[in-house]
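Asks: just a sequence and a predicted model for now, questions to come.
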Amino acid sequence: VLRSIFSCQAQGLGGLIPTIDVSYQQGTNLSFITAGEVIKKVWLNDPSQVTMDFDGPVCMQFGPKPNTSTGDCKNSAANVIQLRRIKKLDIPGLPNTSNTLLTVITEGQGRNKLYTFRVIYGIDNPGYHTLAIFADPSGQEGACARK
């Protein structure tokens, strides 16, 4: 099952932060293919319960200090992030939470976009395997109006 939202909704322009459910049973994909965007950089606030994999090279931020990145930050070419829940790792300083924030910077059509997603730690299958981001609708006023 595929779940889809428009780019402006995924950016939170409608006033809500979109959610992604992750479980032990299966991974959940976050796809920017249909929006025509390339993932340039990714942050995950709590890496103790979720693994990330990509379909190409990507730049990832680790730790609270600036410029603590890994990966190919100039030639990122991923379009899909695969998230999967893992047994909690003991990372000193991280609080015990039921969710985390995933931040994704993409580039498409010569523009950068900032996306934030609330990643919800689940036990059961989330009911979908992919959250697909679609290009914003043209001519549809109010699709992502601010509230």
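Replies: Received the coordinates, thanks.

Asks: C-alpha from now on. contacts and neighbour counts both.
Replies: Fine.

Asks: how much space between residue 70 and residue 40?
Replies: 12 Å (CA to CA, to the nearest Å).

Asks: higher neighbour count, those two?
Replies: Between residue 70 and residue 40, residue 40 has the larger neighbour count (other CA atoms under 10 Å), namely 23 against 12.

Asks: report the secondary structure element holding that one.
Replies: Assigned by DSSP states H and E, residue 40 falls within strand 38-44.

Asks: tell me the helix or strand right after that strand.
Replies: strand 50-54.

Asks: now that following strand: buried residues?
Replies: 50, 54 (16 or more other CA atoms under 10 Å).

Asks: could you measure from residue 41 over to residue 107?
Replies: Distance, residue 41 to residue 107, by CA to CA: 10 Å.

Asks: try this one next to it:
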Amino acid sequence: MEKHLSVVTFPKGLPGFELLKEYKIQQYDELFSVLISVTNPSVAFIIVNPFEFYPNYELDVPDDLLEEIEITNRDQVNIRCIVTWNSDRNKVTLNLLAPIIINFDRHSGKQIVLQNVPYTTKHLLWINGIGDSEGGEG
């Protein structure tokens, strides 16, 4: 699934964290990973592959944004979205409006904000029953 990599560089940082440019990805389980700042490990984000939760998720990334992280073909593109955790699993959300685009070949990434899309920063994570322990199989 994901290629192993030591550090992903975000040339412009992440929005709100522009000074932190290097992050490592630590796999937690089959669905969740943690994006951890190399220089400030207290800055970390839970990330997931959005297609695991929203199979019909669609995004069109402009070529100029792909060029910023040296993507030369679409096979190099890996999409991750940030999860906002909550102690109540029914309130855990996924930011589909601002996905993280990662080029695992070049170890570079960029978070983008999609324009003119129906997505928000707070989509319920468990809406499609993935990991749902209530009402049957999970």
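Replies: Happy to help now that I have it. Since we're looking at a predicted model, the values are computed, not measured.

Asks: now the TM-score, please.
Replies: Once superposed, the chains reach a TM-score of 0.27 (TM-score structural alignment, normalised by the length of structure 2), with 82 aligned residues with a CA RMSD of 6.0 Å.

Asks: counting contacts, what elements does the strand holding residue 40 of structure 1 pack onto?
Replies: The elements that strand 38-44 of structure 1 packs onto, with contact taken as 3 or more CA pairs under 8 Å, 6 or more residues apart in numbering; DSSP states H and E, are strand 59-61, strand 99-108.

Asks: what comes up buried for the last one?
Replies: Read it as strand 99-108 of structure 1. Taking 16+ other CA under 10 Å as the criterion, strand 99-108 of structure 1 shows 99, 100, 101, 102, 103, 104, 105, 106, 107 as buried.

Asks: can you put the residues you listed in CSV and add distance to residue 30 of structure 1?
Replies: Below are the buried residues of strand 99-108 of structure 1 laid out as CSV (distance: CA to CA, whole Å):
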residue, distance to residue 30 of structure 1
99, 16
100, 15
101, 14
102, 11
103, 12
104, 10
105, 13
106, 12
107, 15
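
Asks: hang on, the earlier thing: which residues are in contact with each of residue 70 and residue 40 of structure 1?
Replies: Residues touching both residue 70 of structure 1 and residue 40 by CA atoms under 8 Å, 6 or more residues apart in numbering: residue 59.

Asks: the strand holding residue 40 of structure 1 to strand 99-108, inter-axis angle?
Replies: Taking axes from the mean of the first three to the mean of the last three CA atoms, to 10 degrees, strand 38-44 of structure 1 and strand 99-108 form an angle of 160 degrees between their directions.

Asks: the inter-axis angle of strand 38-44 of structure 1 versus strand 50-54?
Replies: Using the same axes, to 10 degrees: strand 38-44 of structure 1 against strand 50-54 is 170 degrees.

Asks: picking that back up, quick one, which of the helices and strands packed on strand 38-44 of structure 1 gets closest to residue 80 of structure 1.
Replies: strand 99-108 (10.9 Å; CA to CA).

Asks: now the element after the closest one, going C-ward?
Replies: Downstream of strand 99-108 of structure 1, the next assigned helix or strand under DSSP H and E is strand 111-121.

Asks: packing partners of that next one?
Replies: Short answer (3+ CA pairs under 8 Å, 6+ apart): strand 111-121 of structure 1 packs on helix 7-10, strand 19-22, strand 99-108.

Asks: now distance to residue 118 of structure 1 too, for these, in JSON lines please.
Replies: JSON lines is the format used below for these (distance: least, CA to CA, whole Å):
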{"stretch": "helix 7-10", "distance to residue 118 of structure 1": "11"}
{"stretch": "strand 19-22", "distance to residue 118 of structure 1": "5"}
{"stretch": "strand 99-108", "distance to residue 118 of structure 1": "5"}
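
Asks: just to revisit the earlier point, next, format the helices and strands packed on strand 38-44 of structure 1 as a markdown table and append distance to residue 85 of structure 1.
Replies: Output for these, formatted as a markdown table (distance: least, CA to CA, whole Å):
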| stretch | distance to residue 85 of structure 1 |
| --- | --- |
| strand 59-61 | 18 |
| strand 99-108 | 11 |
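
Asks: residue 28 of structure 1 is nearest to which of those?
Replies: Of all these, it is strand 99-108 that lies closest to residue 28 of structure 1, at 13.1 Å by CA to CA.

Asks: residue 109 of structure 2 and residue 68 of structure 2, how far apart?
Replies: Noted for residue 109 of structure 2: a distance of 9 Å to residue 68 of structure 2, by CA to CA.
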